[in-house]
Each structure stands twice: as structure tokens, then as C-alpha cells.
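[1] Below are the sequence and a predicted model for it; my questions follow.
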Amino acid sequence: MAAGGAALAGGRIVAAGSAARVLLAATVRALRGDDCGDLGQSAPLSRFTGAPEPVRRAAAARAAGRLALTPAQVAEVDAERVAGWIADHYPARRWPGAVLGAPHGAAAHLAVALGVPWLPAAFEMAVHWSCGAVDRPRAALDHGAALAGRLLAGNPDVHVRQVHCPASRGASAGATVALAVRWRSLPGAYARFLADRLEPGAPVLLLDDARTWPVLDEGRGHSFQVGSPASGLDPVDFHPDAHALRQVLRSAGGDGAHWEPPDVSSPQAFAEHGVESGFAQGLRTWTGRHGHPLHRVLAPQPDALSAATADLYRYWLRRAGKTGNRLVVECGRLLDPWQVIRAGLVPYWCENATRRRVAGVEWWLAGSEPFSSVDVLPEPPGVRSPALAGLPQWLAVAAFGRRRRALDRGSARGYPVSTVPTRRATEVLRNQPYDLPVPPPLGMAEALAELREAGAAQGLLVS
């Protein structure tokens, strides 16, 4: 998927293991009645779980480098063709609607319940940083700005958000740079997909992540943030004097004495998963011109959408005569929308294994009607961080089950420094009893009404 017809495929450009890529694959499979049993290879770092920290860090950096693009390849990326590669994942049929926007596991579950495709508003890239270091954010900025310049030269309709976050990426933050490429207008491939594949008058839903973070943006199409909301830390925790930062850098092989972050220009910009205003406006213009209702869901935190979607699934299952009393708590890449609906489960998706996200599901469970069974799939992040939830906190989530309380041992083994492929979720959920037939798809209006009611207390804005 490269300019000029070069052989750089879309699957090579979009970062392996990135949220958008995993959610796209899971949604496509669920809509055709398949599970995620083929997603994720054997984790190459598993054999290093018990190795000394320097050995494990070196292995992680090598693994990240093998999958990353070279700086020369960045100039070959064609974001429009990447959009086409994404859209081409879906079968050539008419759909009763579409979901677009930020990468969120609940978005995949929502799309499957509606029986519609999900299209991301951005994609992530990982690019080699041969002389990188986790404790040199200024050097990361310089390298990333040069890469962004090459990308923007051939793709003026995107914005490149660079994220330097050793708390969530560990040693790989010193071997590669992470670039979130966000479309600033509706890609032509998406517009053609919607025009060709939507039923007349089919509704479209845009999901947006409203989290903010300090951002350096000089208005050249490239912006930079140190840290991320997904790290489970606060912006102040990335200050050179912060104790949490010293712990993070020590674990990632860095030195806090070298940490000199650049001054930020905007303390209130949307974080890396925010949807560009131009993309939203382009979608609004297209839907208005072609007679498709456009709705929008704005999530202040991922927990709000996860909780509202779980409540929606419970309503959907019970309306079809099922109990809706069996819960699966997914995490990160550990999800399987098809196995969820095949077994008649209620899904709650944790963005990651940080204490904040796990506390979110605990609070939701505490205020919900009890579940007879709770299965928990904690994704090990592969790094150490003071923000991570310990296994006792995950066990506390499972303890909400009245009769069955299960924490997946395969995911817990080697936690938090091991890695587990997506297919682990499939292997676990295949053991759940069948609860067929699958309920008929939800209508968009009905789903939005339930999301509005369930999410109002958590600040979920549905329009």
C-alpha cells in the first residue's frame, strides 16, 4: 500500500498489535461468524519472562524493531490506500449502518451487535529509531518530526501524533517511534465504501475519545506528547522529578537524569485516540449530502463506553430470552466478539491492565445487578509500571461472580512481563457453553437510546 504502486502492503504499514488493527480483525471475523483463533502468533518474549531485566529488555527492543518500518519506507506510505485496505476487509454486501472512530473494544462489540462494520479514524505506525533511547524525549521528537515530514509530503490530509511513552511501551520506546496517523478529512476510500455498501438511509455512528493530554503542536501537521492517558499515569508523573517516572525509566533501561522533555504548547489537546475535527466534519458533510443520519458518542473515559455497552448487551440478551447473567471482562487485545455472542456473554472491555481501568470495572460491577459468573482475561502488558493492577485486583473483579469466579491462568502466568496473543481469549471463551441462536441485530435507534440511558451517569454523551 504505497505511493506509485510500490509493494509496501497495508498490513506492513499498520502496526502489528496496534489497537485499531486488532479491533478491525476481530470485528471482521465476528461479522462473518468466525472467532479470533488465528489472531496472534506465539509470543516470542514468553521464553524471556524469567530472564534478567536487561536480557528481557533487549529481546523486547529486537522484537519491536523486526516489525517496524524503516525511515526510508515512511516516504512510501499512502494513507488513502491504507483506508482502502481497511475498507476492503469487509465483504461486498449492503450493511444496515456503520460505526467509525476511535479504537475501543466496546466499539467492536457494539458494531457486532448492530451487524455493521467498524472503520477506524486513524492508524498506528512503528518506525525504526536506530540510535534511540527511552530517556531522551527531545531526541525522539527530533527523529519523529523528520519522519512526519516525509509522511506529510505525500499525505497532506493527515495529522501525525507522535507518542513517546516508556510507561506503556517499555524498552521498545527506545527502539521505535510510535506515530498515530489521523485523517483530517473523510478518506475517499471510506466515502466510496459508505456510498457503495450502505443501505439507503442507513445510520452512521461516530465514536470519539475525549481524553486530553499536554501536547506540543507547532501547526506543521506533526504533534508530540510525552506519556499517554493509556499509561495509567498523570501528566505530572512524566515530570523529571516524579518518582513514578524514575520507576518507569529504571524498568525500561533508562536514566531519569537524562530526561528532559520539551515544553508543551497546549495542555488541553485531545490525546492520541481523539478524532480529528476535519474527519468528523467530513463525515457530517457526506452523511448530510447522501441522506444518512449521523449520530455521535463522546466518551470522557474508556470505562464509560465499556460500561454502557455491557449494559446494552445485557438488555439485548434478555430481550432475546437469555439470562444476560454471565460476564466476561476482556483486556486490551484479549477479546473475541464472536465467541461472546455465540456464548451469550455480557462483555466489559478494559483498555489495558492499569489500576484505573480495572477500578472502572470494579465500580461498575459494584453498582450492577449481580452476575452468576465472571470470567476475567487480564492482558499482561509486557512491561513493569507503578500504574499497573496487580493480580489481587484482578482476582477481586472475578470475585463479583456469585457461582463462577474465573481468572485465566494462562494470562496470569508471567504477569505483567509476559505477552499473550489475541487467540488466548478465543481458547478460553471456546470453553463456554453455547447459547444459540444469536439474538437478531440491534437497531441503531434502540442501541443509542440504551447507551444514552446507561452512560448518562458516567458522562457518556450520545447525540
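    Arrived safely, thanks for sending. Residues are numbered from 1 along each chain as shown.
[2] Going by C-alpha atoms from here, please, whenever you check contacts or count neighbours.
    OK.
[3] mind listing the strands for the stretch 351-463 of the chain?
    373-376, 404-407, 461-462 (DSSP state E, counting those that start in this stretch).
[4] Tell me which of those strands sits nearest to Ile13.
    The closest of these to Ile13 is strand 373-376. By Cα to Cα, the value is 32.0 Å.
[5] quick revisit: distance to Thr285 and mean neighbour count added to the strands of the stretch 351-463 of the chain, as TSV?
    Shown next, in TSV, are the strands of the stretch 351-463 of the chain (distance: least, Cα to Cα, whole Å; neighbours: other Cα atoms under 10 Å):
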stretch	distance to Thr285	mean neighbour count
strand 373-376	42	23
strand 404-407	46	17
strand 461-462	19	18
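[6] One more to weigh against that first structure:
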Amino acid sequence: MERFLEQRLAPGATIFILDTTLTWPVSVLGERQRFQFGALGGMNPREYIGGSERLAQHLAEQGSRVRRWEAPATDDTSPEAEWGYDDALSRDIEAVAARCGYTVRRITLEEPEHLSPLVADFYRWRYQRHGLPTDQLLVETYNQWEPYWALRLGVVPFWLQFTARPSYQWLERYLQQTAPYRRIDVNLFSNGLRSVGQVTAEEWRGIAHRHATGSGGTIGVNEAAFPEDVGSTLRYQPALAALPQRYPLPPPASVDELDEFLADTRNVAPADGVRIATLQTAAGHSERQDPA
């Protein structure tokens, strides 16, 4: 990692650490060996380990003989295996930054999608500056994110972890707080099976239709087949490409623009506990905190 940073970054570059503080109970198997039962999604760790009424109902509906899983005993807590950040990396990042004269900025948040309201408002802010529309929202889920098409179509992206209830509620909260969008499209990742806490395609279509002042619904997904619509993984890009509008790509965003946006919208953009801090390194960079 250090060699990559030294060889690939421009002089005076800024390194962003995305510090997702999410943790999960684990079983310690040995030195640097952890086993995590379950993961971030529609259920919390307590349900994975101790069970719940809705888990029992779900297992019954799927024809299972059991009503809860026999989870292994846990004896520690670690960064969540897929989304968490291990702070052991920070020391090496700060060392190479000090050696090469880079700036290190740390974005701290509890879950990955908690950054999405701020990112969406940053896109909206930049679009307005470049004369692009600011009234179209593209909700993207899990790994079906398409930054190129968001920019090419002039739509504001809103990234969600999954198609589960917590993500649905996070989107609802954002749409209740922000200025209305004329059009809202929701692209759904199909995980191939029905799971606890999963939100139906009808509900996703409904939230888009309810909050859009013009049109709203799903895009690139067969609602009747969801969440077993595995073809949606191949269908969502052509669905975006089929939309008629095209705009020139705006220039890449700069760190100075980010700082200007944070200063302009400090009391406007939904903060949701996101913190952006400039870290002090041996090279003498001053420490600064920007609550986003």
C-alpha cells in the first residue's frame, strides 16, 4: 500500500480515510483470525446470535425446520468484516503522508450509507454551479453504482448499502429533509433470495412515486421477479443508457471545492453525524475538524 501511495499520488495530494466505525461481535480463532456470524443488512447482530420473532417467522415461511440459528459463541468485537475500517492501517497511511508531504483527511461515520445525504447534496451543489439540473435523483443499491452515468445524465446519486429496511428508512429520512426532486429513479440489487428485513419492489417504487414531484419508480429491475431478478445486474446499465438526456461531464471535483461546499452548507446539508477531519502528521499538517 505504501509503495502504491508513493508512486501513484501527485505531489501534495490528499489521502481520504473512510473510517466506518461499524463493529460486529466475533469469535476469536487465533492470532489475526476472527469469525463473524452474519453481516450488515436487514438484521442486527443480536438477531443473528439470539434470534427473534420475525426471524422465526421467516424461517417458517421458507420451510425450515429450525426457528433460529445456532450461532457460535462470541468473545470479542471487531470492525465489521465487509464495511468496517481497521484503524491499524492509519499509522502506515500517516507515515507515508508525512514522508511524501501528503495531507490526510479522515471521514468518520457509523455506516457507509450515512455519507450519502452529504454526497448527494455535494453533487447538487456542483451541478448548480455548472448549469446542470438539480431535480433528478438516482437511488443505487449495493454494488450497482454507476458514477459515470450519474454525471452523464445529470442526475444526483444516492447510494444505499442494500435493499433492506434500514436503507429504505435512510432514504425516506433524506427525502423528507431535502428540497424535492422532480424525478426519482430507484435501481435495486437482486441478491437472489428472500431475506429478513428485505423491502419489496412495490415499496421502493412507492417511496419514489410518493416523494417525486413529477415521475418516480424503479429502473432496470423486473419488479415481479425481485429479489430473484438476477438479470438486473446486467440490465441496470442499459436502462440508464436508455434515458434520453445527456450532459457534458463536469470537471473533476477538487478538495478546495469540497471545503467550499462544507462552508456554504454547514447549516443546510443533512449532517447525520459525519465528521471530516484533517489529521496532523510528522510533516506538520495542522489538525482541523469539519463537522459535515
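    Yep, that arrived. Predicted model, so just to flag it, every value in this text is computed and none were measured.
[7] Looking at the strands of the stretch 351-463 of structure 1, which is nearest to Ala210 of structure 1?
    Of those, nearest to Ala210 of structure 1 by Cα to Cα is strand 461-462, at 10.1 Å.
[8] Tell me the counterpart residues of the closest one in structure 2, please.
    Aligning strand 461-462 of structure 1 against structure 2 (TM-score structural alignment) gives residues 275-276.
[9] now the most centrally placed residue in structure 2: how far from Ile207 of structure 2?
    For structure 2, Glu113 is the residue whose C-alpha lies nearest the centre (Cα atoms, centre = their mean; 3.3 Å). Distance of Glu113 of structure 2 to Ile207 of structure 2, given as Cα to Cα, to the nearest Å: 18 Å.
[10] corresponding residue for the residue nearest to the centre of structure 2 in structure 1?
    So, by TM-score structural alignment, Glu113 of structure 2 is matched to Asp303.
[11] mind listing what that match touches?
    350, 357, 360-361 (Cα atoms under 8 Å, 6 or more residues apart in numbering).
[12] what residue of structure 1 matches up with Phe4 of structure 2?
    By TM-score structural alignment, Phe4 of structure 2 lines up with Phe193.
[13] Let me see the contact set for the closest residue to its match other than its chain neighbours.
    Using Cα to Cα, 6 or more residues apart in numbering and skipping residues adjacent in sequence, the residue nearest Phe193 of structure 1 is Ala87, 6.6 Å away. By Cα under 8 Å, 6+ apart, the contact set of Ala87 of structure 1 is 119, 189-190, 193.
[14] could the residues you listed go into CSV alongside distance to Gly101 of structure 1 and secondary structure?
    Listed next are those as CSV, based on distance: Cα to Cα, whole Å; DSSP: H, G, I helix; E, B strand; the rest coil:
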residue, distance to Gly101 of structure 1, secondary structure
Leu119, 7, strand
Ala189, 15, helix
Tyr190, 12, helix
Phe193, 15, helix
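[15] can you pick the most crowded of those residues?
    Leu119 (25 neighbours; other Cα atoms under 10 Å).
[16] wait, doesn't that one sit right on Val22?
    No - contact between Leu119 of structure 1 and Val22 fails when scored by Cα atoms under 8 Å: they sit 11.9 Å apart.
[17] Against Gly253 of structure 1, how distant is the alignment partner in structure 1 of Val155 of structure 2?
    Counting by TM-score structural alignment, Val155 of structure 2 corresponds to Leu345 in structure 1. Leu345 of structure 1 is 41 Å from Gly253 of structure 1, where distance means Cα to Cα.
[18] Please apply the same query to Arg66 of structure 1.
    Counting by Cα to Cα - Arg66 of structure 1 and Gly253 of structure 1 are separated by 20 Å.
[19] How about Ser411 of structure 1?
    For Ser411 of structure 1 relative to Gly253 of structure 1 (Cα to Cα), the value is 25 Å.
[20] and if you look at Ala20 of structure 1?
    Applying Cα to Cα to Ala20 of structure 1 and Gly253 of structure 1 gives a distance of 28 Å.
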